[in-house]
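Colleague: Build me a model from this:
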Amino acid sequence: MLILGLSAMASCSDYLEEDVISAIGNDYLNTPKGLNDGINAAYSTMRLWYGTERGTNFTEFGTDLLTNGADGSWKFMNTYTNQFDSQNGHVRELWDGLYTGINTCNAVLDRSLDITGVNAQTLAQRRAEAKFIRAHHYFLLVQLFGGVDLQLSETKVPTKQVSRASVAQIYAAIIQDLTEAIPDLEAKNKSADYGRATRPAAEHLLGRVYITKGTSEAADPSDFAKAEPLLQSVINNYGFILLPDFANVHAFGNEMNNEVVYAIQYTRDPLTNGGGNNSHVFYLMEYDVQPGMQRDTENGRPFKRYKSTNYTLNTIFADRVNDSRYKKTFVDHFKSNKPGTYNTTFDKSKATVTFAQGDTTIWLPGYNMSAAERAKKPYQVMTPEMYTERIFPSLKKHLDPGRVDRTQFEGGRDYIAMRLADTYLLLAEAQFRQGKIADATANINKVRRRAAFSGKEAAMEITAAQLTFDFITEERGRELMGEQTRWLDLKRWGILIDRVKMYNPEGAPNIQAYHALRPIPQNQIDRAEGEASGFPQNPGY
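Modeller: Purely as a prediction, here's the structure:
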C-alpha cells in the first residue's frame, strides 16, 4: 500500500506543477472587451433571483395566496418558524450573490472612466446598464433587509469596514442610479442585443421604486406623483401592448412577446445556463402517481411545494364566468400518457377507470359535485373538498416542456420580470394613492378587459365606486399569481402580517411583526468589524 501511495503521488506531480493559464488578469476590465464582459457578468447575477428556488421561496411562500404543499423543503419560509434564521442558505446565497453583482457594476463604472477604444454612445449605454443592475440589486436588498451596506465604488481588497446605511440613503442611491441611467439606455421595447436593460425597463423599475418608497419609512409625499409619469411613459412611448389573450403571455415559446418589458435570459445550453429557470417545478400537484399518468416533460416535474390557499381559489379567482384568468392560470385536466385500467385513488364514485392514450384522466372543475354526478364521468373528478397537500390545482404559467428529460431541474425558458399589465396596475395604484380614482379605474379596466372571456369585456369593467385598496390588492393577485411579486407587495402595503394571519393557516400561528424583514446572514455579521455591534442583526432573529 505504501508503494502504491508513493506511485500515485509521483504520477500526480505533473498536475500539481502545472501553471494556471485561464485566470483573467486585473487589467482585463480596463479593455473594451473587458468592459463588455464585465457588464455581461453583472447581468448573470439577475439569475440569482428570477426563476430560482430562492427567489420563488422569498416571494411566494408565506403569503396570502400560496401556502405549502407536501414538499418538505423550505417549509419554514411559509410557516415562519425559528428555522428561518441567520444561517438560512437562501439568505446567504442571495446576499453574497447580489453584492458580487453590485461590485461588478462598481468595477465597470469606476474603470470605464479611463477606457479608450469604445465609442461614446456605447460607453454611456454600458455605464447606464451597470447603474440599472446596481439599482435593481439594492432595491431587492432594501425591501428584504432594510438598511444594508451601501457600496458605490469598487472593493478591490477584502475589508471588514462595513455598516448599515439608512433606508433613506439606499433609496436615494437607487433613484440616482436609475435617473442617470434612463437617458442613456436604448429607447425601445427590445434592445437590439436582446436581454440588455432598456429605457422602458428602467422607467418601470423606477416607477415601482417610488411606489414602494412611498409606503416605507423613507416616504416622501411626492413619491406617487413621481411614479406616475414614468409608468405612463412605458405604456405610451415604446409600442408595448397587452396581448389579446391572457393565456399567451406565458405560453411556452412566446417569451419574447410584445407585453414583456424586461426578461431574464436562460438557455438550453448547460454550459451557460447556470442553475437554470427552476420555476416550472414548484407549483405542480402530484399528478404522476395517479391512474393513467406518469411523469413527462409536458406536465412537469411536480415538487408539490406551493399550494393555493382557499382565499386564492374562493376569493381571488371567484369569478370564473367573466374572468378567464382562473381557466388560463391553473391546470384543469390531465390526459393519459400511461393507458390501462386502474383502481381509483381520490374519486371513489367509481371503483376503476380505463384509459386509452390521450383520454382525460383527471378533471378539476373547481367546484364540488355529488358522487352520483361524478360517477357519470369516465375519469376521476377532483373537486375542492378533495384537495390535499399532494393534489390541488397546478399553476401552469411556468411549465417548460422544452426540457431534455422529465427530471431536468435546470429549465431554459426566459423569465418575464416586468410586463405591461404590471405597469398598468402599478400606474393605477400610484393614481389611486393620489386620489385620481377615475384615472386609476380606467387603467385597471384595461387589464380586466383583456382578461375577459370573449364577449364578457363589459361585465369585467368596474366603476370608480368599486375601486378600493382591497380591490387593487386582489387584482394584482389575479393578474400576477406566481410571478415573484406577492410577498414584496404585501410587505410594501404594510399588510403582510394581517393577510398571512387571515388567509394562510400554516403561516398564521407563528408570523410576527418582525417577519416583514428577512434575517441578515450570519456570515455577513461575522465578517464585519465588531461583528454584531458593527453590523446589527434585524430585530427578532
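
Colleague: only C-alpha atoms for contact and neighbour calcs from this point on.
Modeller: OK.

Colleague: who are the neighbours in contact with the residue nearest to L242 when sequence neighbours are not counted?
Modeller: Taking Cα to Cα, 6 or more residues apart in numbering, and ignoring the residues beside it in sequence, L242 has E259 as its nearest neighbour in space, at 5.5 Å. Contacts for E259 were tallied using Cα atoms under 8 Å, 6 or more residues apart in numbering; they are 240-243, 249, 419-421.

Colleague: gap between the biggest helix by length in the chain and the chain center?
Modeller: Ranked by residue count, the top helix of the chain under DSSP state H comes out as helix 120-145. How far helix 120-145 lies from its chain's middle: 18 Å, per Cα atoms, centre = their mean, to the nearest Å.

Colleague: Looking at the contacts of E259, which two lie furthest apart in space?
Modeller: Among the contacts of E259, the pair separated by the greatest distance (Cα to Cα) is F240 and V249, at 12.5 Å.

Colleague: R301 contacts R295, doesn't it?
Modeller: Yes - if you go by Cα atoms under 8 Å, R301 and R295 touch, sitting 6.7 Å apart.

Colleague: Which residues are in contact with each of those two?
Modeller: Shared between the contact lists of R301 and R295 (criterion: Cα under 8 Å, 6+ apart) are residues R406.

Colleague: So for these two, which residue has more residues nearby?
Modeller: Per other Cα atoms under 10 Å, whichever of R301 and R295 has more neighbours is R301, with 25 against 19.

Colleague: what's the burial count for the closest residue in space to that one that isn't next to it in sequence?
Modeller: Nearest residue to R301 in three dimensions, chain neighbours excluded: V281, at 5.4 Å (Cα to Cα, 6+ apart). V281 has 27 neighbours, counted by other Cα under 10 Å.

Colleague: need the contact list for the most centrally placed residue in the chain.
Modeller: Centrality entry for the chain: nearest residue to the mean C-alpha point is Q484, 3.0 Å, by Cα atoms, centre = their mean. The neighbourhood of Q484, defined by Cα under 8 Å, 6+ apart, consists of 50, 55-56, 59-60.

Colleague: which of those residues are buried?
Modeller: For the contacts of Q484, a burial check counting by 16 or more other Cα atoms under 10 Å picks out 50, 55-56, 59-60.

Colleague: what's near enough to touch V157?
Modeller: Under the criterion of Cα under 8 Å, 6+ apart, V157 has no contact partners.

Colleague: Next, the structure of the following sequence, for comparison with the previous one:
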Amino acid sequence: MKNIGIGLFAILALAFSSCSKDFLDEELTTQYSTQYFETSEGLQALTVSLYGNIRWHFGSEWSYGTTLYGTDEFTNANDLTNEMWNTYDNRLGPAGATIATGAANANATLPSDLWDEMYYGIASCNTIIANADKIDDLKIRNRCLAHAYFLRGFNYYKLTAQYGGVPLQTKPAVGVVRNFTRATDEQAWEQSISDLRNAYKLFEGEVYTYGKGITWTKATAAHFLAKALLFRVSERNDAWNSKYKETDLQEAIDACSYAITARGALTNNYSDLYANWTGIDCPNEQLNEILMAAGHNGDPTTVGRFGNRTYNYFTPQFSSFSGGWVKRGVWIGGMDFQRCRPTEYSYAVYDHINDARMWKTFKTVYGANTVVTASAGVKIGDPAIVMILNTQNDNTYDNAKFGATIQNPTWKDQAGRLPEWTTGKRQTATAGALTAVKGQFVPNSLVLYQKGTYVAPTFKNQPICNFFAGINKTDDGSRTAEKADAHRDVIIARLAETYLVRAECYVRLQKYGLAMQDINVVRARAQWKNGENRSFYSDGSQAFKNNALNTGTAATNYTASNLDMNTYYLSNPTVPVTTAASDLRLTSFPASLPSEDEAILSKIGAASEYDRALNFILNEYTRELLGEWQRWETLSRTGTLIKRAKAFNAEATNITAHKHELRPIPQSFIDGLLNDDGSNLSDSQKAQWQNPGY
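Modeller: Next up, the predicted model:
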C-alpha cells in the first residue's frame, strides 16, 4: 500500500512507530508513546531504528526507477512497470501513473514514494536531536546525535538531488502541519551539508557501535559530506554556486582523504565486493571498503516493512526466451524480471580485454537444467544460454546465426528455420580452455555486434528486447523461496567511489595529475591479476550451497545452471588463453585516453580539456559502480543527463532539457497544503510549488 503524499504532513509518524529488531541485533520492541522518546532508553532505541529507514531504498520498484532508469547505463526491457521513468513520457508527472492513467500495473513508482519515506526518517532524526540532552552519558549522546545528523543530512541529500529545493523541517512537529515554505536549492544544500558536517564532527572515528554489519562511522559521514559539497558546486547549480566552488572542493577533498586514510586500501579482488557473496553475514559483507550498506539477514522477524527485492531487477527473462531449457528457481541468484537492460554504452565503456570488472559483473552463460528435447543433443549442464560480448570492430561472427528458440515439437524458430550454433566453439570452466565442438547446439545465443552494427536488441523482442547480459551485484542464492526476499546487504557507498569523488574534485580544480593518481588506484584494482583465470565466473548464486533447500532436484539444478564460466574468450576471439596480468592505469590525462573512452567522448562532443576529464570520470563511475543506485543523480548533478541519455538510451525519447533534471513535486502533497489562515492554495500558488515543465 502506498503512502500517498502524507510524508511531510505526518512527519512524526515514524518517531511514534515501532523500532524493529534488525541486522543490528537489537532487542525487539513493539510500540512506544511520545514520552518514551524523551527518555535516554527511548532515544537510543530510536537511534538504532534509523538504520531501518535506508532499507526502504531497496524494497521495491523505486530502487531502480528513481536511480537507474532514463540514464546512459540502463533502459527498460519488455517489462514496463516503470517505463515512464525511462522514457520520460507524460505519465511521469506530479500525480504519478496508475493503471487507470496508463501504468502497466499497480507497482509503478510514484513521485511521492521517495518524498514520503525520506520525511519519515527526518522525523525520527528531529526527535533525537531535539531531546538529546535527556541522555546523560555524553559519549552515548554524541553517538545518537551523530546518527541523527547523518541520516537527516543523507535524506535531505536524496530529496534535494531528486526534487531540488524542498521544505526544511528541522524540529519535531506538533500535530499535523499543512503550511510550509519551500526552501531554495541553495538553502536545501546548506541544510544537508550542515547536518553531514555535524555528523562528521560527532562520530568517534571508525567505531562500529551497533553489532555486526557495516554501521555508520566518521568515514561514512565524510564520504557523503564530500558528495553533498560536490553536488553544490556542480553544473546543475551553476546559477548561484560560484562563491562556494573553491572552498567546497577543498573541504570535499579533505573529507575524502579522511575516509581513504581511515579505511585503508581497496579490497584486492573486485569479485569479493559482489560476485563472491557466499551467504548471510559472510565476511564479504564486512569489508573495510564498504562505507554504508542497507543490512539484511535471514531472520523473518526482522524484515520489517521493506525486505531486499533487488535480486529481481537485473536479470534477463531467461526462463521465457530459453524455450524451457533453463527454468528459474532459488538455485539461480536472480529472478528474471527483466527490469534493467544495459544499454550499448554499458558494454562499450569497458576495455573488454583488460578490465576484469566487466567479466566479474556480467553473467553471460546459463547451463541447461532441463532437457526439452533429446533430439537437440543438449544435455543437463551444457550451455543453454551464451551471450558473446564482442566489440564493434570484431568481425568473427558476422555470418553466424544467433537468437532465441521457441518451444515447439519441430524446434523451428519464428521464421521457420532450425536454430543452430555455428561458431564451432564451446567454452569450458577449465582455465580458459576452449573445446571445439563442431555444430554444438546452444538453444539461445547472442552477440553484441555483427558487421559493425549493434544487433543485440534484435534478439527476442516482445516488443522490446528481453535477451541481454544482466549484472550480478544483487544475486542471492540464500532465498527460502523463488520470490522470497533476498538476505544479503545492499551496498550504498564504498571507498572506490570516494577515490573517484576526490578525483572529480581535482578535475574541477584543474589538478589533472592528482586526479589521475586517484583514478589509477581504482583502475589498478580493476585489472587482471597475475594467475587469474579470465574465463571463470561466480555470483551470489553460490550461497545456495549453504541453503537448506539444496537437496535432491534443486541441488542438481544448481550444478546444471551455474557453470562458473563466462564468454571472455568467445568475446575476445583474438586473445590467446592467458593468466598474465593486465594494465589499465592511465599514463596521460586527459589529453590521451583509452580508445573506448575516446569513442564515447566523440559521440557526445566532449572536446575541451575539462569536458574530456569530467566525462572520462563519468565513464569510470560506470565501470566501477554500474547499477549501484545513483546514476541519475550523478548525471543530473553534472549537467550531462540530457546529452548522455539522448546519445545512449534509445528509449529515453521524451527527455527534455530544463525539466527532467528534476523530479515533479508530488501533487498529493501540494494539494494538501494550506495557507496560514487555513484556506486552500489557489491554482497559481500550487503552480509556484511545482518544478519547471510539470
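
Colleague: Mind checking the TM-score on these two?
Modeller: Aligned and superposed, the two chains score 0.89 in TM-score terms (TM-score structural alignment, normalised by the length of the first structure); 506 aligned residues with a Cα RMSD of 2.1 Å.

Colleague: hmm, back to that, and the residue nearest to the centre of the first structure, what pairs with it in the second structure?
Modeller: When the structures are aligned by TM-score structural alignment, the residue of the second structure matched to Q484 of the first structure is W629.

Colleague: Repeat that for A173 of the first structure.
Modeller: Taking TM-score structural alignment for the superposition, A173 of the first structure sits opposite Q191 in the second structure.

Colleague: Can you give me the buried ones in the helix or strand encompassing that match?
Modeller: Element membership for Q191 of the second structure (DSSP states H and E) is helix 185-202. Taking 16+ other Cα under 10 Å as the neighbour-count basis, helix 185-202 of the second structure is seen to contain the buried residues 185, 187-200, 202.

Colleague: and L140 of the first structure, how many neighbours does it have?
Modeller: Burial of L140 of the first structure is recorded as 16 neighbouring residues (other Cα under 10 Å).

Colleague: show me the residues around the aligned partner of it in the second structure that make contact.
Modeller: The equivalent of L140 of the first structure in the second structure is K158 (alignment by TM-score structural alignment). By Cα under 8 Å, 6+ apart, the contact set of K158 of the second structure is M118.

Colleague: which of the contacts of E259 of the first structure does the second structure keep?
Modeller: Checking the contacts of E259 of the first structure against the second structure (both residues aligned by TM-score structural alignment, their matches' Cα atoms under 8 Å), the contacts still present are 241-243, 419-421.

Colleague: Quick check: end-to-end length of stretch 13-26 of the first structure?
Modeller: The first residue of stretch 13-26 of the first structure is 29 Å away from its last residue (Cα to Cα, to the nearest Å).

Colleague: got it, and stretch 522-534 of the first structure?
Modeller: Start-to-end span of stretch 522-534 of the first structure (Cα to Cα) is 13 Å.

Colleague: Return the set of buried residues in the longest helix of the first structure.
Modeller: The neighbour-count criterion (16+ other Cα under 10 Å) identifies 123-145 as the buried residues of helix 120-145 of the first structure.

Colleague: Ok, stretch 239-253 of the first structure next?
Modeller: Of all the residues in stretch 239-253 of the first structure, those buried under the rule 16+ other Cα under 10 Å are 240-243, 246-250, 252.

Colleague: now do stretch 296-307 of the second structure
Modeller: With burial defined by 16+ other Cα under 10 Å, the residues of stretch 296-307 of the second structure counted as buried are 296-298, 302-303, 306-307.

Colleague: Would you mind giving those as CSV with secondary structure and distance to C340 of the second structure added?
Modeller: Output for these, formatted as CSV (DSSP: H, G, I helix; E, B strand; the rest coil; distance: Cα to Cα, whole Å):
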residue, secondary structure, distance to C340 of the second structure
H296, coil, 23
N297, coil, 25
G298, coil, 26
T302, helix, 28
V303, coil, 25
F306, coil, 21
G307, coil, 19
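
Colleague: want to try TSV for those residues, with distance to T556 of the second structure as columns?
Modeller: Compiled in TSV, these are given as follows (distance: Cα to Cα, whole Å):
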residue	distance to T556 of the second structure
H296	28
N297	26
G298	24
T302	31
V303	30
F306	32
G307	28
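
Colleague: Return the closest of the residues you listed with respect to S636 of the second structure.
Modeller: F306 (27.4 Å).

Colleague: what residues does stretch 223-232 of the first structure touch?
Modeller: 203-204, 206-211, 213-214, 423-424, 426-427, 430-431, 433-434.

Colleague: dump the residue contacts of T79 of the first structure.
Modeller: Under the criterion of Cα under 8 Å, 6+ apart, the neighbours of T79 of the first structure are 62, 506-511.

Colleague: In the second structure, which of these still touch?
Modeller: By both residues aligned by TM-score structural alignment, their matches' Cα under 8 Å, the contacts of T79 of the first structure still in contact after alignment to the second structure are 62, 506-510.

Colleague: Inside strands: which ones of these?
Modeller: When DSSP state E defines the strands, the subset of those inside them is empty.

Colleague: Most neighbours among those, please name it.
Modeller: When neighbours are counted by other Cα under 10 Å, G62 leads these with 32 neighbours.

Colleague: out of everything not next to it in sequence, what's closest to that one?
Modeller: On the basis of Cα to Cα, 6+ apart, the spatially nearest residue to G62 of the first structure that is not a chain neighbour turns out to be N78, at 3.9 Å.
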